[in-house]
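A.B. asks: Following is a predicted model, sequence given first.
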Amino acid sequence: MFRVILVGRLEESARKAARWLIERTPIRSLRDWGIAFSLWPVHLTTSCCGAEFAATSAPKYDAERYGFLPFLSPRNTNLLLIEGTLTVKMARAARIIWEQMPWPKFAIAMGACAMSGGVFYNSYNVVPAWKVVPIDVYIPGCPPRPEAVARAILRLQEKVRRGEYEPRDVEDKKFLEELMAPVMEELKRNMPEALIDVASGQKNE
């Protein structure tokens, strides 16, 4: 049915064949469908938006019918849901969680505070979510209604089913390095050198 010529080392050839099967055949559509209905979020509830998301998860709106199931460990999730204000300290925690999540992974910024700082936009200690992780869907509002959250989930599903989820990162790398510098210094003092690259996300994929 398919004719593929593999040249080179066996491991490299197998990797090329797997990539070809996923990217050039109907298998990709099945993969995208599976990911779209397996959005497992880790919640960063830092303000009132968390209450609205709780309403979205309640029986009236039933977010679980979209395959939207929360997990405790970031290593078992693929969606970072930022529900409110990110202080500098919380932004560092958000980035660490993001690095622990396996690819493909997505992020939703919920509410005005997560999008731009909201009423705290000019505070010295507030960071917009898009400066910390690459955001796929924004949910405006203060706080957004449950209907808006459900629509955002559907919008992300549509994006995934179109295959629009290549690996990417924030644009302002210098800001991110300055933000995470204290964390990296702490890692260097308390962790073996071999694990620092893993903690910083360099070997996450």
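C.D. replies: Everything's here; your move. Numbering: from 1, shown residues only.

A.B. asks: switch to C-alpha atoms for all contacts and neighbour counts from now on
C.D. replies: OK.

A.B. asks: Off-centre distance for stretch 139-146?
C.D. replies: Computed by C-alpha atoms, centre = their mean, to the nearest Å, the chain-centroid distance of stretch 139-146 equals 19 Å.

A.B. asks: Check stretch 125-141 too.
C.D. replies: So, by C-alpha atoms, centre = their mean, the centroid of stretch 125-141 is 11 Å from its chain's centroid.

A.B. asks: Ends of that stretch, what's the gap?
C.D. replies: 21 Å (C-alpha to C-alpha, to the nearest Å).

A.B. asks: try it against this one:
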Amino acid sequence: MSLKTLSRKNCIHVMLAYTGGCNGCDIEVVNCVLSPFYDAEQYNVLLTWNPREADILIVTGCVTKAVTKSLKKIYEEIPEPKAVVAVGACALMGGVYKHIGADLGTSSFIDGPVENVIPVDVKVPGCPPRPEDIITGIVKALPKILEG
């Protein structure tokens, strides 16, 4: 077993990418990973801000045109095997932001949902989703990481 495989089985690093919206989903993600109540760290699920350390990319928000290029770059920098978890109504459908601008006859300011920009492995619906659902989404992404 390689060192990389052994490390991944013992500790999963998740990276949070906020791509626009109200920040409700971001609060829930950080709440489920860092708060003492849910404390995903006790199961060795750690939050990182370095894409080269990440195993799972958690994306929240509607993916504005301003962050599309950055999101693609972050995705490319995460080593294989990797998984993407899209969290919240904005990440899955554009949420309330998908029609802004379109009503005025101008183009929308978003490129989302996330799956329009990068591949998505797990979808967690809600506005905002419950921390339990986010943890379940992370767990659903683990087989791709551990078996990949």
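C.D. replies: Cool, got the structure. Since we're looking at a predicted model, the values are computed, not measured.

A.B. asks: Once you drop chain neighbours, what's closest to the aligned partner of residue 123 of the second structure in the first structure?
C.D. replies: Using TM-score structural alignment, the equivalent of residue 123 of the second structure in the first structure is residue 138. Once flanking residues are discounted, residue 138 of the first structure sits nearest to residue 109: 5.0 Å by C-alpha to C-alpha, 6 or more residues apart in numbering.

A.B. asks: list the contacts for that neighbour?
C.D. replies: Counting by C-alpha atoms under 8 Å, 6 or more residues apart in numbering, residue 109 of the first structure makes contact with 81-84, 115, 129, 135, 137-139.

A.B. asks: ok, of those residues, which come out buried?
C.D. replies: If you count burial by 16 or more other C-alpha atoms under 10 Å, the buried members of those come out as 81-84, 115, 129, 135, 137-139.

A.B. asks: Which element, helix or strand, includes the residue nearest to the spatial centre of the second structure?
C.D. replies: For the second structure, residue 58 is the residue whose C-alpha lies nearest the centre (C-alpha atoms, centre = their mean; 1.4 Å). Per DSSP states H and E: residue 58 of the second structure is located in strand 56-60.

A.B. asks: Now do that strand: everything it contacts.
C.D. replies: Here strand 56-60 of the second structure makes contact (C-alpha under 8 Å, 6+ apart) with 12-20, 25-26, 75, 82-88, 90-91, 114, 138, 141, 145.

A.B. asks: what would the contacts of residue 109 of the first structure look like in CSV with distance to residue 14 of the first structure?
C.D. replies: Listed next are the contacts of residue 109 of the first structure as CSV, based on distance: C-alpha to C-alpha, whole Å:
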residue, distance to residue 14 of the first structure
81, 35
82, 38
83, 41
84, 44
115, 42
129, 38
135, 33
137, 35
138, 38
139, 41
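
A.B. asks: Over in the second structure, see which of those survive.
C.D. replies: Counting by both residues aligned by TM-score structural alignment, their matches' C-alpha atoms under 8 Å, the contacts of residue 109 of the first structure that remain in contact in the second structure are 81-83, 115, 129, 135, 137-139.

A.B. asks: quick one on the thing from earlier: just give me the match in the first structure for the residue nearest to the centre of the second structure.
C.D. replies: Counting by TM-score structural alignment, the partner of residue 58 of the second structure is residue 81.
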